[in-house]
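Participant: how does the following fold in three dimensions:
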Amino acid sequence: MANPQMPQVIAVGMSQVGYREGYVEGGWNNNVRYADEVPGLSVYQGQSWCMTFTSWIAMRAGVPTLFPRGVDCSAGVAWFQAASRWSWYPAVGAQVFYGDSGSEHTGIVYAYDATYIWTIEGNTSDNGSTEGDGVYLRKRRRADAIVYGYGLPAYAEGITTADTALKGVSGYTYAASNLGPSRAVLAKAGMLVGNLVAENLSVNGTANADRLHLAGGVVAMDNVTAAPTSSPMGGAVWYSQGGIPKVRTGSGTVIDLSSTGGGTSTATNEFGPADHGLVAWTMNPASCTPSGTTLSAGVIYFLEVILRSSATISSLCAVIGTAGSGLTSGQCLAGLYTASGTRVGVTADMSTTWNSAGDKTMALTSSYSAAAGKYYVALLFAGTTSPTFACGSTLGNAFTPGNAHLTSGSYRFCRSASGQTSLPASYTMTSATPDANNVWAAVA
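Facilitator: Next comes the predicted model:
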């Protein structure tokens, strides 16, 4: 199977975070490696270089024809519009344009949700300036006036976008939010593109990304005893040290990939969902308390899980320590909701299933093809005595550390008002109340 192109683009961009332009006599001078390394752009050395940077990323990632090449952001907007690859909605791997008619600045989107986009941008700064000193990761509100629109590259594997008009259109996958490729996918992509720079480089064939050495220098190393002290040709080196995946960026910054999010497992001695045959879970089940927790009748409990990459969800999982009794038929249910509160899956009646203890795999009535992003497993109980579910903590509704630093609409563990008899087709997540019953649940 061909290697996906989008992660290669993002991996190349990520490898440059921390890079700074030239500094002479007390000032930054816009002199960068990218102008000299992209054919035809060296004459623009010393000028604003955000578009030069995206051109370089596309070339280095082996997809030079999927992005406009040049220094003029307005021309980049026109290029995507002429190709009918323009949208007012973000996509992972899209080129975002800023300012008046998209003429002032540009970057690459690596994640988005209903409120924000996360980007890799050159010629910016910590404050998000459109004329800065280096390559930075930025988080911007989608509704900010500076955000103009998005060019959607025609990746061979397609592109995931928040544009509802592209639902069902070949080459596009709709997702209200997408947290981007996992660190494992980015690590492989980074090793595949390595330190090769070529005008027509193609990296879509098969390759073994476990131990990969490419011409011009080592770009991936296994089980090193010390971090690399330099990067071939100024690029990134991907390596593992003590079982932990890491990357040394072109600027020399070492990033521990086990703590940056994404993927299903971190170091080799730490269990993740995949080690249990699961796609994602609310927490490691080994951290659950001995007592577990019961549910209040008629209340929907929403339990957040994060999919770092797309997956087909066919069942939901929970563990019951003590069986329920007097369960109401038709009102004991489990379901799957998007982060915005749309129900995308539901089980059949669970009143019989929850009337016994054990590991419960609850089949959805139909499988759901889930894009990467945040989802909620929902549990609803009605009856005389609730089953006891495995959980991480039960500290009372006034003390909810499982929701630390989270705000309304984004709680990990929350609940509806009482009086519910079914799982609704949609739920307003901002109306959910934070809850300290950190119930263990998973998707498979």
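
Participant: going forward, measure contacts between C-alpha atoms and count neighbours the same way
Facilitator: Fine.

Participant: can you tell me the SS state at residue 402?
Facilitator: helix (DSSP: H, G, I helix; E, B strand; the rest coil).

Participant: so how far is residue 394 from it?
Facilitator: 10 Å (Cα to Cα, to the nearest Å).

Participant: who touches both of these two?
Facilitator: Counting by Cα atoms under 8 Å, 6 or more residues apart in numbering, the contacts common to residue 402 and residue 394 are 436, 438.

Participant: surely residue 340 and residue 425 touch.
Facilitator: No: using Cα atoms under 8 Å, residue 340 makes no contact with residue 425, being 11.8 Å away.

Participant: these two: which is more packed in?
Facilitator: residue 340 (20 against 12; other Cα atoms under 10 Å).

Participant: helix, strand, or coil at that one?
Facilitator: coil.

Participant: can you show me the helices along the chain?
Facilitator: Using DSSP state H, the helices of the chain run over 6-15, 33-37, 50-60, 73-82, 183-193.

Participant: please generate a structure for the following sequence too, so the two can be compared:
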Amino acid sequence: MTARAFYGGASGSQPSQPSDRGYLAWTQPPYAVTAGSVIPTAGVLNLRRVRRVPAGSVSSIVAFVAVAGVTLTAGQCFAALFTASGTRVAQTADQASAWASTGLKVMPLAGGPYPIAAGDYYVGVWFNGATGPSLIRSGSVSSVVTNAGLTAPSLEAATADTGLTTTAPASFAAQTPGVFEFWFALA
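Facilitator: Just a heads-up that it's a prediction; the model follows:
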């Protein structure tokens, strides 16, 4: 088996690209995810870098809930989009109801679509409630591996800000290395 065939492309073809599936960009190809992990701590912003996003218009963040959240607090479960420098672009409406079931979740950005410049961005998620939803991710569960060769503020996966409830910070705080390479797409 060739590397190209393994990564989703037929022999002689290119691997699947975000635009092949109607997305602007994604954190990693969907065939590179292996498991789900619970968003670990209530009220903490969990960040995942989306690299090389082309200029365009973004209206939604997409995620896949593998295991539903438990007793999520209405009005306190959100996703948000940030620039690479940490400035909030937009956030979704509350996701407590959506994250209480499994499946692909298309989460519209409130007031969108938003024009964005080419570059890197971060998707941030947080929940409040008994147990957060389990989102699909790649196989790494080590912040050393996930962020190998990187330092804040340019980590692949990180946490920042605590005590979040209804609103994403205007700019997220200093990053702490995270372990979960959650899968997100921008649409």
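
Participant: need the TM-score between these chains.
Facilitator: Remark: TM-score between the superposed chains equals 0.87 [TM-score structural alignment, normalised by the length of structure 2]; 174 aligned residues with a Cα RMSD of 1.6 Å.

Participant: now the helices of structure 1 as CSV including distance to residue 380 of structure 1?
Facilitator: Output for the helices of structure 1, formatted as CSV (distance: least, Cα to Cα, whole Å):
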stretch, distance to residue 380 of structure 1
helix 6-15, 38
helix 33-37, 55
helix 50-60, 48
helix 73-82, 47
helix 183-193, 34
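
Participant: can I get these in a markdown table including mean neighbour count?
Facilitator: Formatted as a markdown table, the helices of structure 1 follow (neighbours: other Cα atoms under 10 Å):
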| stretch | mean neighbour count |
| --- | --- |
| helix 6-15 | 26 |
| helix 33-37 | 19 |
| helix 50-60 | 27 |
| helix 73-82 | 18 |
| helix 183-193 | 24 |
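
Participant: just give the number of residues close to the equivalent of residue 61 of structure 2 over in structure 1.
Facilitator: By TM-score structural alignment, residue 61 of structure 2 lines up with residue 316 in structure 1. Counted by other Cα under 10 Å, the residues lying close to residue 316 of structure 1 total 26.

Participant: please name the residues that touch residue 316 of structure 1.
Facilitator: Contacts of residue 316 of structure 1 by Cα under 8 Å, 6+ apart are 334-335, 361-364, 377, 441-444.

Participant: residue contacts, residue 320 of structure 1?
Facilitator: By Cα under 8 Å, 6+ apart, residue 320 of structure 1 lies in contact with 354, 356-360, 387-390.

Participant: which of those residues count as buried?
Facilitator: By neighbour count, with 16 or more other Cα atoms under 10 Å, the contacts of residue 320 of structure 1 hold 354, 356-357, 360, 387-390 as buried.

Participant: need the max-distance pair from those residues.
Facilitator: In these, two members sit farther apart than any others by Cα to Cα. They are 356 and 390, at 13.7 Å.

Participant: could you measure residue 350 of structure 1 against residue 329 of structure 1, distance?
Facilitator: Distance from residue 350 of structure 1 to residue 329 of structure 1, by Cα to Cα: 8 Å.

Participant: ok, these two, which is more surrounded?
Facilitator: residue 350 (21 against 14).

Participant: contacts only, for the more buried one.
Facilitator: Applying Cα under 8 Å, 6+ apart to residue 350 of structure 1 gives the contacts 329-330, 332-334.

Participant: rerun that using 6 Å as the cut-off
Facilitator: Contacts for residue 350 of structure 1 (Cα atoms under 6 Å, 6 or more residues apart in numbering) come out as 332-333.

Participant: do residue 72 of structure 2 as well
Facilitator: Taking Cα under 6 Å, 6+ apart as the criterion, residue 72 of structure 2 is in contact with 96, 128-129.

Participant: closest one of the residues you listed to residue 45 of structure 2?
Facilitator: For those, the residue nearest residue 45 of structure 2 by Cα to Cα is residue 128; the value is 10.9 Å.

Participant: so what does that closest one match up with in structure 1?
Facilitator: For residue 128 of structure 2, the aligned residue in structure 1 is residue 382 (criterion: TM-score structural alignment).

Participant: same deal with residue 137 of structure 2?
Facilitator: For residue 137 of structure 2, the aligned position in structure 1 is residue 391, judged by TM-score structural alignment.
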